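Enquirer: Generate coordinates for the sequence data below:
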Amino acid sequence: MILVTGAAGNVGTNVVRQLLEAGEKVRVMTRDPGDRSFPDGVEVVAGDLTRSETLAAALSGIEQAFLFPVFTGIGGFLDAARQTGLRHVVLLSSSAVTFSTPGLIGEQHLQVERALAASGLPWTFVRPDAFMTNDLAWAPQIAGGEVVRGVYGNAALAPVDPRDIAAVAVRALLDQRAGEAYVVTGPQSLTQIERVRIIAETIGRPLRFEEVPREQFREQLLRHGMPAPVIDELLDGLASRDGKTAETSPAVEEVTGRPPFTYAQWVAHNATAFLPAQT
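Expert: Presented below is the predicted three-dimensional model:
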């Protein structure tokens, strides 16, 4: 049986679905089993990665696990995993760990990777670049108008569909690809301006990207509750990519045997999120 943590997230929901489609037995661990619904056939247990006393029962009878990164409490999970005989952990990490300057988020992911590597448990690291789903943050602007406002419109990323991140993780589990680390990207280097254009073409509406001053955008993010250090790291990262082509990785096709989803395919799959609410 395979344990999936973070099973309600963008990647975890797809990991659960794809494992079930492959005929695997799946258990998900969640803080409140009655608070969410999961597909038929999934065993749901109570557990919290930050509360080590809940983990032994959740891991009992489990052979492999998909681990959502929790930056506090990783030691408790690893202790319980060793005690219950877990044979393989596939960790959702971040491509930021490969950067010359990983930054705040990258350093946190590195700490989890290092703890897992030092635990003696067989591991696989799945290191996605920016999620395509991050662009759902534009949905309110698109649903309510024709302009997406932001900074560094010519900053390029190679965003990846969470379905592809999950597919790499699932193959790592099924094939027991221990000791491997995969940087996972989408198939295209795309600027923010280009991504807004693709959304417009896909949903059949005129849209454009409008540049706003960095400080104005920063203030907006602060008002939405994002911590200042995270904002500055985000904006500095965009600035460093401005006018440059993002690197793409062949990992999705190499591991899964099929090409990754394009940005246009992701938009089509999520088109209703960008449409005005029905009244």
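Enquirer: CA atoms for contacts and neighbours, from now on please.
Expert: Fine.
Enquirer: right, and residue 16 touches residue 7 too?
Expert: Yes. Assessed by C-alpha atoms under 8 Å, residue 16 is found in contact with residue 7 at 6.8 Å.
Enquirer: To compare with the earlier structure, here is another sequence to fold:
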Amino acid sequence: MSILITGARGAVARNLASLLSARGIAHRLGSRAPDTPGTVRCDLSDPATFPEALAGVRSVFLYAEASGVDAFVEEAAAAGVEHVVLLSSSAVLAPAAVDNPLAAAHRDVEEALLASPLRTTLLRPGSFASNALGWAGPLQAGLPVRLPYPGAHTDPVHEVDLAEAAYAVLTDPALAGRAYTLTGPQSLSFADQLSLLGRALGRPVPYETVTAEQWKAEAAASIPASFADALLAHWAAADGVPARLTEDVPQLTGHPARSFGAWVEDHADAFRSGDWGNTEGPGPLARTGASGKGE
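Expert: All right, here's what the predicted structure looks like:
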């Protein structure tokens, strides 16, 4: 075994595993809740699961989980791991990142890895295109999507591009040991994204503007108040303000980043059937804007 893929039920991890399998590159899947044969239990908040998952591993694709990162670093170094590719977040680059709980977990994991003897590559996505799956429920119920800032811009990036970027840095030593900020090819407001979704579904996708307080109250069952406040602050700052885009996805993958329209075409059935797919790690809203991960 040479590569451990954590968060194996997530979309990025699944696509990365497919790329490695297609090229015959040995790898092991790790998940906090293994649901496929051959997947080892690797709960990034439970150090007891680390030794088995890391045995014989030389590289790791790592989801950000701050609670167990010190133990993970120690065990990885002891196991002979040489390279860690962290799926972090561009939230760590924001001026107010120090006060942002959504950025804090990613920043803590980054700092632990960078202070370790492990060669570390940082992949910092902005907003996952898959955050849009959070709209599937109301759309299937015939309800408008409720948004506090429909004009807020994000830089939605396709999970396949993230997987291809991870594959590139895992397999090409010349690309490793750096930080990459990964964005989609367009800055789109939430209203723009809903318009593209409606075009793919062949029907209008309505939205309703609500206050920040209304949205926070409605999200309270699934999003802690401090996270909700961070999201609202990010969206408020991005209202009418285009997101900054980078060329790091094309640099790593060798092709233009996939558009949000392409992501919608790939996932349109999820908005019809309710099959939103498995996730590993924080849910989609925890990756929005400040973002990232939910895979």
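Enquirer: hmm, back to that, compare residue 16 and residue 7 of structure 1 (neighbour count), which wins?
Expert: More neighbours surround residue 16 than the other of residue 16 of structure 1 and residue 7, with 29 against 23 (other C-alpha atoms under 10 Å).
Enquirer: Pull the contacting residues for that one.
Expert: 4, 7, 26 (C-alpha atoms under 8 Å, 6 or more residues apart in numbering).
Enquirer: wait, what's in contact with the last one?
Expert: Which is residue 26 of structure 1. Counting by C-alpha under 8 Å, 6+ apart, the residues that residue 26 of structure 1 touches are 1, 2, 3, 4, 16, 19, 20, 41, 42, 43.
Enquirer: Looking at those, which one is closest to residue 207 of structure 1?
Expert: residue 16 (34.9 Å; C-alpha to C-alpha).
Enquirer: Now the helix or strand the closest one falls within: buried residues?
Expert: Secondary structure assignment for residue 16 of structure 1, by DSSP states H and E: helix 10-21. Residues of helix 10-21 of structure 1 classed as buried by neighbour count (16 or more other C-alpha atoms under 10 Å): 10, 11, 12, 13, 14, 15, 16, 17, 18, 19, 20.
Enquirer: Using JSON lines, lay out those together with distance to residue 224 of structure 1.
Expert: Output for those, formatted as JSON lines (distance: C-alpha to C-alpha, whole Å):
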{"residue": "10", "distance to residue 224 of structure 1": "21"}
{"residue": "11", "distance to residue 224 of structure 1": "24"}
{"residue": "12", "distance to residue 224 of structure 1": "26"}
{"residue": "13", "distance to residue 224 of structure 1": "26"}
{"residue": "14", "distance to residue 224 of structure 1": "28"}
{"residue": "15", "distance to residue 224 of structure 1": "30"}
{"residue": "16", "distance to residue 224 of structure 1": "31"}
{"residue": "17", "distance to residue 224 of structure 1": "32"}
{"residue": "18", "distance to residue 224 of structure 1": "34"}
{"residue": "19", "distance to residue 224 of structure 1": "36"}
{"residue": "20", "distance to residue 224 of structure 1": "37"}
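Enquirer: what about the helices in the stretch 151-279 of structure 1?
Expert: 162-174, 192-203, 214-223, 228-241, 251-256, 263-269 (DSSP state H, counting those that start in this stretch).
Enquirer: In structure 2, what residue spans correspond to strands?
Expert: Here structure 2 has its strands, by DSSP state E, at 3-5, 27-31, 40-41, 59-63, 83-87, 119-125, 145-147, 153-154, 179-182, 188-189, 207-209.
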